[in-house]
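Participant: Got a predicted model here, sequence first, then my questions.
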Amino acid sequence: MENTVGDFLRSRRARIRPEEVGLPSYGRRRVQGLRREEVAQLAGVSVDYYIRLEQGRGSSASDTVLAAVARVLRLDEVEAAHLRVLARPPGAAAASRGGRPIREGTRLLLDLMTGVPAFVLGRRMDVLAWNALGDAVQGFSAAPPELRNAARHTFLDPAARAFYPRWEAVAAETVAYLRLDAGRHPEDAELAALVGELSVRSEEFRRLWADHPVRQKTHGVKLIRHPLVGELDFGYETLGVNGCAEQMLVTYTAPPGSPTAQKLAMLASWTTSGEPVAAE
């Protein structure tokens, strides 16, 4: 899978103009942004050391060196953590080949959240389980099994652009999280296959993936155009499932009395079962 530390560092060097870091911008430059020699100079390391880092031979790089490179390239907290993972990747034994099953306690929690759309995401953005209101909003049970994956749904489902009025923002967020997952699990063959599939079938995915964005999926806003009740303007919160590090509980929220809350109540009244549904 294409996911090297060199690709990431080159993409970040290209974002910075020399004059932004006090370097002259005149003269002919063969690369966009900073040269490797300039990054090395500003970070206080030798050019040879930095080149080895970009070539993926920096597994012994110290936190101090990586922090200096992150400072020069103006990486945010998530990007800096991603750099540390790429520069010092975990061994192949640490790569997950599958997801843990949903705990009964997590299923019960989904069941009890009758007024909140909720679902559980696992590795590679697979949708593992959902509650009745989450299904009423997202339509998980009606989707083909291969589209019960947030990345596939976003880029390969023809209905996704209408479902997400701000599709470009959803697409960018999806790629940024998938990039983060790829950095943590460089030996994951299933993730490599997913990235390969999306790259072949979606030009937009290829373009976004090449930019090497990284971002945690913690909270934000999500606008959905529902086929029955119209636009739903949600906030979302993503919560880790204790004891299952690769599972996340995603909840959609709306202020009481808001138009979205009223539409949710309507959807809830149409829902006959409050039991969570697990993907087969």
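Facilitator: Sure thing, it's come through. Numbering: from 1, shown residues only.

Participant: Please count neighbours and contacts with C-alpha atoms only from this point.
Facilitator: Will do.

Participant: How much space separates Asp48 from Thr174?
Facilitator: 35 Å (Cα to Cα, to the nearest Å).

Participant: ugh, wrong one, Tyr50
Facilitator: Taken as Cα to Cα, the span from Tyr50 to Thr174 is 30 Å.

Participant: And for Ala136, nearest residue in space, chain neighbours not counted?
Facilitator: In space, and not counting its chain neighbours, Ala136 is closest to Leu267: 6.7 Å by Cα to Cα, 6 or more residues apart in numbering.

Participant: so where does the spatially most central residue of the chain fall, helix or strand?
Facilitator: With distances taken as Cα atoms, centre = their mean, Tyr177 lies nearest the centre of the chain, 1.0 Å away. Take DSSP states H and E as the rule and Tyr177 turns out to sit in helix 167-184.

Participant: And here is the other one:
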Amino acid sequence: MDRHEFGDAVRQLRERTSPAAVGLPVGRRRVQGLRREELGELAGMSADYVRRLEQGRSHPSAGVVNAIARGMRIGRAEYERLCALAGYAAADGQVPNEVGPGATRLLERFADTPMFVSDAAMNLLAVNSAFVALGHWGLTGDPWEWNVAWRTFCDPFDGFRQSSADANDHEAVLVARLRSALLRYPADASLAALVDELRSRSRPFDTLWRTPRPVAAHESSAAFLHPEGGAVTLVGSMLAIPGDDLAALMLTAAPGSTDAARLAEIVSVTEEPAIIRVGQLGPG
């Protein structure tokens, strides 16, 4: 481990943590975030020890890392990062799948923009009503029917068309995300089973897994064929939600285009709830 890098990460988290977020009074403050004394009290250690940690003069135990994470109530992704910097595996190594407040607000505030939230293994966790209105995500009965990579490589959508260039970029992103997830969550049996199944069932996936292709862009274009006829071309842009290790995909049309008008028409008639929790993680 690099003690100085770990110390810098702790200091940055301390300075970014609002006292109110951890149940402390705000009052008048001369420093940003938490004081070392406050972090020490929350984590059950002295302010001097916090100082030595931040200066890279002490090696943290796994218990210390967990205490700091609990004290500042940090998200899953930051906890994983602290563990890695300290040289430890995370406590359980499972892919987090809680749709937190940040992801919920995104889905609520962009009600007219088709959007879904997925976990690090590319399992859909929640969608908004505009996404459902597109009508392209049919259920298949497969164990991973809500997994983007599975549907792309093993059971492609009937109402979804991409150019070769966009499809190549999309596939490269999916494989890169799954490789990263498997490195971060090596103990997640469902994720390992998904990757094994994809490698067994899809030659293109296995080829990309063995010889990764550079990711040219984290967005791609696709034509969605609506069940009632007609197509609408949308661009998918991925947004990271780092605190929860989730991602959101927004589907947008060019402003003022025929596709934008068609999308508005499709979305306007939906009667689905604003946010719909979906997904089935792994087989069974």
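Facilitator: Everything's here; your move. These figures come from a predicted structure and were not determined experimentally.

Participant: quick one: TM-score?
Facilitator: For this chain pair, the superposition-based TM-score is 0.58 by TM-score structural alignment, normalised by the length of the first structure; 190 aligned residues with a Cα RMSD of 3.0 Å.

Participant: three-state assignment of the residue nearest to Ala136 of the first structure?
Facilitator: helix (DSSP: H, G, I helix; E, B strand; the rest coil).

Participant: wait, it sits on Ala132?
Facilitator: No. The pair Leu267 of the first structure / Ala132 is not scored as a contact, 9.7 Å apart, by Cα atoms under 8 Å.

Participant: With neighbour numbers in mind, choose between those two.
Facilitator: Ala132 (29 against 17; other Cα atoms under 10 Å).

Participant: Aligned counterpart of the more buried one in the second structure, please.
Facilitator: With TM-score structural alignment as the criterion, Ala132 of the first structure lines up with Ser129 in the second structure.

Participant: Identify the residues contacting that match.
Facilitator: Residues near Ser129 of the second structure by Cα atoms under 8 Å, 6 or more residues apart in numbering: 111, 114, 267, 270-276.

Participant: Of those, grab the buried ones for ChimeraX.
Facilitator: Selection of the buried residues among those in ChimeraX, burial being defined by 16 or more other Cα atoms under 10 Å:
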select :111,114,267,274,275,276
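
Participant: What residues sit buried inside the one helix or strand Glu237 of the first structure maps to?
Facilitator: Assigned by DSSP H and E, Glu237 of the first structure falls within strand 230-241. The neighbour-count check on strand 230-241 of the first structure (16+ other Cα under 10 Å) flags 231-234, 236-238, 241 as buried.

Participant: How is the spatially closest residue to Phe163 of the first structure that is not a sequence neighbour assigned, secondary-structure-wise?
Facilitator: Nearest residue to Phe163 of the first structure, sequence neighbours excluded (Cα to Cα, 6+ apart): Arg225, at 4.9 Å. With three-state DSSP as the basis, Arg225 of the first structure sits in strand.

Participant: which residues touch Arg225 of the first structure?
Facilitator: 162-165, 231-232.

Participant: quick check, nearest of those residues to Ala142 of the first structure?
Facilitator: Phe163 (14.5 Å; Cα to Cα).

Participant: how about the closest one, what's its partner in the second structure?
Facilitator: In the second structure, Phe163 of the first structure lands on Phe160 (TM-score structural alignment).

Participant: Its match and Ala67 of the second structure: what is the separation?
Facilitator: 47 Å.

Participant: My understanding was that the match of Phe163 of the first structure contacts Gly135; is that so?
Facilitator: No. Using Cα under 8 Å as the test, Phe160 of the second structure is too far from Gly135 to be in contact (10.2 Å).

Participant: okay, now Ala9 of the second structure: neighbour count?
Facilitator: When neighbours are counted by other Cα under 10 Å, Ala9 of the second structure comes out with 17.

Participant: Show me what counts as buried in the helix or strand where it lies.
Facilitator: In this assignment (DSSP H and E), Ala9 of the second structure forms part of helix 3-16. Neighbour-count burial for helix 3-16 of the second structure, with 16+ other Cα under 10 Å as criterion, is recorded at 3-7, 9-11, 13-15.

Participant: Can you list the helices and strands that the next helix or strand after it packs against?
Facilitator: Next along the chain after helix 3-16 of the second structure, taking DSSP H and E as the criterion, comes helix 36-43. The contact analysis (3 or more Cα pairs under 8 Å, 6 or more residues apart in numbering; DSSP states H and E) places helix 36-43 of the second structure against helix 47-54, helix 62-72.
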